[in-house]
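Peer 1: Quick check, what structure comes out for this input:
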Amino acid sequence: MGGKYRVTGAAYPRMRRPRRRRRIVLALLGSILALGLLGYGTLQLIHVFKGDEKKSAARAGDCVKGKPGKPAASAAPAAAAFPKPGQITVNVYNATPRSGLAKAVGDELKKRGFKLGQVGNAPATFDKKVPGAGILLGSPRTGKAAYAVLGTQLSGAVQQTDTREGTDVDLILGTAFKELSKKEDADKALAALAGPAPAPSPKC
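Peer 2: Down below sits the predicted model:
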């Protein structure tokens, strides 16, 4: 061939690599990356669901035991922590102008199970000087439980201590005294002391 299109062998046409191969490689890399991300997300979801299942199982077990995720707490003070009325010696003294009041109250307390001690008029320190319903007077050794038990029989009585050494308790009737608490109410109060209502179970 002649002219300007003649092939002399000294120069060759420039050949370009097809772009299709590059696109295939990029597509493969993108697919691998997408599969990796999908697998990682799947593993995260599995861990999340397993964690929720463990928490649910723990809550269910706690509900069966009656306590929300904690060891069973110690129960309320046992009934033995409060003495029975028969274990409390009560001295009844009348600090009011009403005659025979100490004997009447003492007899009623005896019927209700208390151990009755001395009965009579209040000493001069308290005679006609107790404006309230009454005073529960004991030694520093007298436990609060004994006051609580005797206090169920008379609302509004105040607690005081003196220098005595025994464990007996004086009930000094004041001018505002009308009558002992009704036996039904006193019995309910005693029952509440001996066995307080249990705490409500957790909602599951």
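
Peer 1: can we go C-alpha only for contacts and neighbour counts from here?
Peer 2: Fine.

Peer 1: Let me see the contact set for the residue lying closest to residue 201 once chain neighbours are set aside.
Peer 2: Spatial nearest neighbour of residue 201, chain neighbours left out: residue 66 (5.9 Å); criterion: CA to CA, 6 or more residues apart in numbering. Neighbour list for residue 66: 72, 201, 202 [criterion: CA atoms under 8 Å, 6 or more residues apart in numbering].

Peer 1: What is the nearest of those to residue 178?
Peer 2: Proximity of the contacts of residue 66 to residue 178 (CA to CA) peaks at residue 201, which lies at 41.6 Å.

Peer 1: which residues does that closest one contact?
Peer 2: Counted by CA under 8 Å, 6+ apart, residue 201 has contacts 63, 66, 67.

Peer 1: Can you tell me which of these comes closest to residue 38?
Peer 2: When those are compared against residue 38 (criterion: CA to CA), the nearest one is residue 63, at 37.5 Å.

Peer 1: So for the closest one, what's the nearest residue that isn't a sequence neighbour?
Peer 2: residue 204 is the one closest to residue 63 (CA to CA, 6+ apart), at 6.3 Å.

Peer 1: how about the helices of the chain, start to end?
Peer 2: With helices called from DSSP state H, the chain shows them at 20-65, 101-111, 144-151, 183-194.

Peer 1: out of these, nearest to residue 82?
Peer 2: Here helix 144-151 is closest among the helices of the chain (CA to CA), at 5.3 Å.

Peer 1: looking at the helices of the chain, which is closest to residue 170?
Peer 2: helix 144-151 (10.1 Å).

Peer 1: contact partners of that closest one?
Peer 2: 81, 82, 83, 84, 85, 88, 136, 157, 159, 190, 193.

Peer 1: number of nearby residues for the residue lying closest to the fifth one once chain neighbours are set aside?
Peer 2: Taking CA to CA, 6+ apart, and ignoring the residues beside it in sequence, residue 85 has residue 114 as its nearest neighbour in space, at 4.5 Å. Per other CA atoms under 10 Å, the neighbour tally for residue 114 reads 20.

Peer 1: To compare against the first, here's the next sequence to fold:
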Amino acid sequence: MSMLTPPGMGGKYRITGDKYPRMRPPRRRGRLAFGLLASVAALGLIGWGTLQLIDVFTGGKKATAGTKACPAKASASARPAVALPAPAKITVNVYNATPRTGLAKNTADELKKRGFKIGDVGNAPAEFDKKIKGTGMLLGPTTSLNTSLPVLATQLATAERRTDAGRKGPALDLILGNAFKSLETKPDADRALTRLTAPEPTGALKKGC
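Peer 2: Presented below is the predicted three-dimensional model:
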């Protein structure tokens, strides 16, 4: 009888040999799989956190090899504002080239309210009288092409612009044409003037950056 056979038992219940049944419960494979996945996730989080710390301490300025780094943000002052004269520095002569009466005076009064200095007001010279088919014409010296002329154009965006090399003095002419109805509304004119004088980026920031 084996030493493993309990007293009083024998026959077919006798335990023989050196093998004996294991009494511990079977392993739970589900817990092992869950523990393995949790370990992998923890290692991933640790690795990601390490990369974030490296990025913080290095300033995140390293670019991929062979790739040109793009600027983080275009500076609002990348290009200084265009030096344009204020309306108060611009003298405007207002001429009426239409058959309608009082048009030049009313327009001159409105321009004065908007800050422009007013010069002569009356009927257009013979060379322009009844010959302006559009809304109007802005006429000034050559030096006004990129200075005072664009500023006045914010008040009547559809007007034709011309310069005269032989013109004396800095004053501008606003000649009202047959299609003229009114100046741009003051809010629209103010927005146009703001866009005209606002700084612009240099173009260093391009698509794909």
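
Peer 1: residue contacts, the corresponding residue of structure 2 for residue 102 of structure 1?
Peer 2: Using TM-score structural alignment as the criterion, residue 102 of structure 1 maps onto residue 104 of structure 2. Applying CA under 8 Å, 6+ apart to residue 104 of structure 2 gives the contacts 94, 95, 96, 121, 122, 123, 176.

Peer 1: Please name the nearest non-neighbouring residue to residue 104 of structure 2.
Peer 2: residue 96 (5.1 Å).

Peer 1: Wait, the one you found touches residue 128, no?
Peer 2: No: Residue 96 of structure 2 lies out of contact with residue 128 (CA atoms under 8 Å); the separation is 9.2 Å.

Peer 1: between these two, what contacts are shared?
Peer 2: The contact lists of residue 96 of structure 2 and residue 128 share residue 175, where a contact means CA under 8 Å, 6+ apart.

Peer 1: related to what we said a few turns ago, just put the contacts of residue 104 of structure 2 in TSV and tack on neighbour count and distance to residue 80 of structure 2.
Peer 2: Converted to TSV, the contacts of residue 104 of structure 2 look like this (neighbours: other CA atoms under 10 Å; distance: CA to CA, whole Å):
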residue	neighbour count	distance to residue 80 of structure 2
94	27	32
95	26	35
96	28	38
121	20	36
122	17	39
123	21	40
176	31	34
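
Peer 1: Residue nearest the middle of structure 1, spatially speaking?
Peer 2: residue 199 (6.8 Å; CA atoms, centre = their mean).

Peer 1: quick check: stretch 170-185 of structure 1 aligns to which part of structure 2?
Peer 2: Stretch 170-185 of structure 1 maps onto residues 173-188 of structure 2, going by TM-score structural alignment.

Peer 1: name the helices or strands packed onto the helix or strand hosting residue 43 of structure 2?
Peer 2: Using DSSP states H and E, residue 43 of structure 2 sits within helix 29-58. Counting contacts by 3 or more CA pairs under 8 Å, 6 or more residues apart in numbering; DSSP states H and E, helix 29-58 of structure 2 packs against no other helix or strand.

Peer 1: which residue numbers in structure 1 go with that helix?
Peer 2: So helix 29-58 of structure 2 sits over no part of structure 1, by TM-score structural alignment.

Peer 1: what's the answer for stretch 121-137 of structure 2, then?
Peer 2: With TM-score structural alignment as the criterion, stretch 121-137 of structure 2 aligns to 119-135.

Peer 1: how long is the matching stretch from one end to the other?
Peer 2: Terminal residues of stretch 119-135 of structure 1 lie 15 Å apart, using CA to CA, to the nearest Å.

Peer 1: burial measure for residue 100 of structure 2, as a count.
Peer 2: Using other CA under 10 Å, residue 100 of structure 2 is surrounded by 9 other residues.

Peer 1: And it, how far from residue 130 of structure 2?
Peer 2: To residue 130 of structure 2, residue 100 of structure 2 is 10 Å away according to CA to CA.

Peer 1: do the same with residue 136 of structure 2
Peer 2: 11 Å.

Peer 1: Repeat that for residue 105 of structure 2.
Peer 2: 17 Å.

Peer 1: what sits against residue 90 of structure 1?
Peer 2: 114, 115, 116, 117, 118, 168, 169, 170, 171.

Peer 1: What is the aligned counterpart of it in structure 2?
Peer 2: In structure 2, residue 90 of structure 1 lands on residue 92 (TM-score structural alignment).

Peer 1: Same question for residue 48 of structure 1.
Peer 2: Matched across to structure 2, residue 48 of structure 1 finds no residue, judged by TM-score structural alignment.

Peer 1: What is the neighbour count of residue 48 of structure 1?
Peer 2: Residue 48 of structure 1: 11 neighbours (other CA under 10 Å).
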